[in-house]
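Q: please find the sequence and the predicted model below.
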Amino acid sequence: MKDIPKLGFGTYGRTGDAGIAALEKALEVGYRHLDTAQSYDTEKEVGAAVRNSGLARDDVWITTKIDMANYGPGKLAPSLEASIERLGLTPNLTLLHWPSPNGELPLEVYLDQIVEAKARGLTGEIGVSNFPIALLKSAISRAGEGQILTNQFEVNPLHNNHKLARFCQSVGVLVTCYLPIAKGRLAGEPTAEAIAARHGATVEQIALAWELAKGYAAIPTSSRADRIASNFAARDVTLSAEEISALDALPQQARAIDPDWGPDWD
């Protein structure tokens, strides 16, 4: 199976005809990685956009995520089969969207099911999302080395999650950044704005270039055609080592997504 394209397109909120149009635009400008989830209710839109694009199935990487309600014994595989039906294709990658809320289910209950789903051919690869170091260690130990392709979690220059990101890279797990452009909060940040000005770029492009330079994957999203194209053009921005270090040193903000039932973060 081919490698995951590092700059993908998130599909949260991209529902209905307008959502399909945004996804079609993303594929038109060059994105070859679409990230969806059972809880986003965008799997049908993703499938429609891929079919409408005229691209070969092998040319587009599709990631989906299992909702926590489908972690119980015997539930995961049927839920993934339903995702496949909605998508009209088998995903390249399927993630556990979060650890079980409040640790209600032991990790092995749902991790073993996703490993088995891969063995059955229901997904090409498997991974996790929002897993802190301790749970990621346990997942790797139980699933087997090389089985966990990625850990998707909140990363951007204003919330760099360096401790978790460095651990992931140390064990060969790809960091996939959600909220990679910080929901627009980089606007007006002096260091980011100065770097953007030097490159004739937007601060969003600078954030994405920073993530790509670190070897991460990133999945920005937008409903606007101009921003969809602009974000993709971040691939053309090359930051200096000094600029990367300056972005590493930005004052950090609290995570934007932090549910009460979430894990104990690093």
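A: It's in.

Q: going forward, measure contacts between C-alpha atoms and count neighbours the same way
A: Noted.

Q: now do the contacts for the nearest residue to Glu193 once chain neighbours are set aside.
A: Residue nearest to Glu193 in three dimensions, not counting chain neighbours: Val203, with 6.0 Å by CA to CA, 6 or more residues apart in numbering. Contacts for Val203 (CA atoms under 8 Å, 6 or more residues apart in numbering) come out as Leu186, Ala187, Ala192, Glu193, Ile195, Ala196.

Q: mind redoing it with 7 Å?
A: Leu186, Ala187, Ala192, Glu193, Ala196 (CA atoms under 7 Å, 6 or more residues apart in numbering).

Q: so of those residues, which ones are in strands?
A: Judged by DSSP state E, strands contain none of the contacts of Val203.

Q: okay, one more to line up with it:
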Amino acid sequence: MTLEMPVLGAGTFRLKGDDAYNSVIMALEEGYRHIDTAQIYENEEDVGRALYDSPVPREEIFLTTKVWIDRLSQDAFLPSLHESLAKLRTSYVDLLLIHWPLKDDRVPMAEYLGELKKAKDLGLAREIGVSNFTVAQVEEAVSILGKGVLFTNQIEVHPFLQNRKVREASEALGLKVTGFMPLAVGEAITNPTIVAIAEKHGATAAQVTLAWVRQNGMVTIPSSTKRKNLEANLKSLDLTLDADDLAQIAALDEGKRIADPDFAPEWD
């Protein structure tokens, strides 16, 4: 039976070495059971060491990694995944994602999605999905693999970039939405609207933001190197915002994108 993806995970973006190791160890100690990494983060080895050293059984942890853009070709894809699995000290990941779609056709989408599906068929990934895919790209991906094959589209979502078009298109095609950078690299924590809602509930601004993501039907993966933040973030699961709170946060959307490298697709 496939492990269900917890709605709140511990991300490891920008964490390396002991920072990554300690963050994962603390997250597991606090009760997180969803860990997110990627080849390009250069921390799979640190994450793997933490998973190995933790007393939490591997089968209780939902583990995600992502294949980088220079490893999408048929000859590089599966070897890169085997390398990731060796670093992570596991025989499988619970979720394997294409980290970014390619802007050009140097590797056709059908080729790299075919390799992604192969990874699942071989038991190297229990679920497969995509990340940073636009509406057109999600539609193309589903047309290639068929409905019900792709599990999620992991995209940037926070109060200032709510990404509604892509969320709606992904959900309509049967993909869960996983939002990354939910706190907008700290901006959400100091936003006066969010701070006021937090004060009303006796909560933190981070908890309010994470509750907003959850109540919009998304999974999210904030990262932290501090135990108190990991613990506080987990308590967001006990917070329920009212309709007025949700409406106030919905009004903060200004299309403010943080993750926008030069190889990014043409955004919706």
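A: That came through fine. In this text, all values refer to a predicted model and were calculated from it rather than measured experimentally.

Q: which of the three states applies to whichever residue in structure 1 pairs up with Val142 of structure 2?
A: Under the alignment defined by TM-score structural alignment, Val142 of structure 2 is paired with Ile140 of structure 1. Classification of Ile140 of structure 1 using DSSP: H, G, I helix; E, B strand; the rest coil returns helix.

Q: number of residues surrounding Thr123 of structure 1?
A: By other CA atoms under 10 Å, the residues close to Thr123 of structure 1 number 25.

Q: so is it in a helix, a strand, or just coil?
A: coil.

Q: nearest residue to it in space, please, no chain neighbours.
A: Leaving aside its sequence neighbours, Thr123 of structure 1 sits nearest to Pro91 (CA to CA, 6+ apart; 5.3 Å).

Q: the one you found and Glu28 of structure 1: what is the separation?
A: The gap separating Pro91 of structure 1 from Glu28 of structure 1 is 20 Å, by CA to CA, to the nearest Å.

Q: out of these two, which sits in the busier spot?
A: Using other CA under 10 Å, the more surrounded residue of Pro91 of structure 1 and Glu28 is Pro91, with 24 against 13.

Q: A strand includes the more buried one, no?
A: No: under three-state DSSP, Pro91 of structure 1 falls outside any strand and is assigned coil.

Q: mind telling me what element the residue lying closest to Val29 of structure 1 once chain neighbours are set aside is part of?
A: In this structure, Val29 of structure 1 finds its nearest non-sequential neighbour in Ala229, 6.0 Å apart by CA to CA, 6+ apart. Using DSSP states H and E, Ala229 of structure 1 falls within helix 225-232.

Q: what range does the very next helix or strand once past that helix cover in structure 2?
A: Sequence-wise, the next helix or strand downstream of helix 225-232 of structure 1 (DSSP H and E) is helix 241-248. Here helix 241-248 of structure 1 aligns to structure 2 at residues 243-250, judged by TM-score structural alignment.

Q: all helices of the stretch 151-266 of structure 1, in order?
A: With DSSP state H, counting those that start in this stretch as the criterion, the stretch 151-266 of structure 1 has helices at 162-170, 190-199, 203-213, 225-232, 241-248.

Q: most neighbours per residue, which of these?
A: Using mean count of other CA atoms under 10 Å, the stretch among the helices of the stretch 151-266 of structure 1 with the largest mean neighbour count is helix 203-213, at a mean of 25.

Q: how distant is it from the center of its chain?
A: Here helix 203-213 of structure 1 is found 15 Å from its chain centre; the criterion is CA atoms, centre = their mean, to the nearest Å.

Q: and that helix, how far from structure 2 on average?
A: Helix 203-213 of structure 1, aligned to structure 2 and superposed, deviates on average by 0.7 Å (mean CA distance after the TM-score superposition for structure 1).

Q: ranges for the strands of structure 1?
A: Using DSSP E, the strands of structure 1 run over 9-10, 33-35, 61-66, 93-96, 125-129, 148-154, 174-178, 217-218.

Q: so which of those gets nearest Ala256 of structure 1?
A: Closest to Ala256 of structure 1 of the strands of structure 1 is strand 148-154 (CA to CA; 8.0 Å).

Q: same for the closest one, what does it pack against?
A: strand 125-129, strand 174-178 (3 or more CA pairs under 7 Å, 6 or more residues apart in numbering; DSSP states H and E).

Q: could I get those strands as JSON lines with distance to Gln113 of structure 1 and mean neighbour count?
A: Output for those, formatted as JSON lines (distance: least, CA to CA, whole Å; neighbours: other CA atoms under 10 Å):
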{"stretch": "strand 125-129", "distance to Gln113 of structure 1": "11", "mean neighbour count": "24"}
{"stretch": "strand 174-178", "distance to Gln113 of structure 1": "21", "mean neighbour count": "25"}
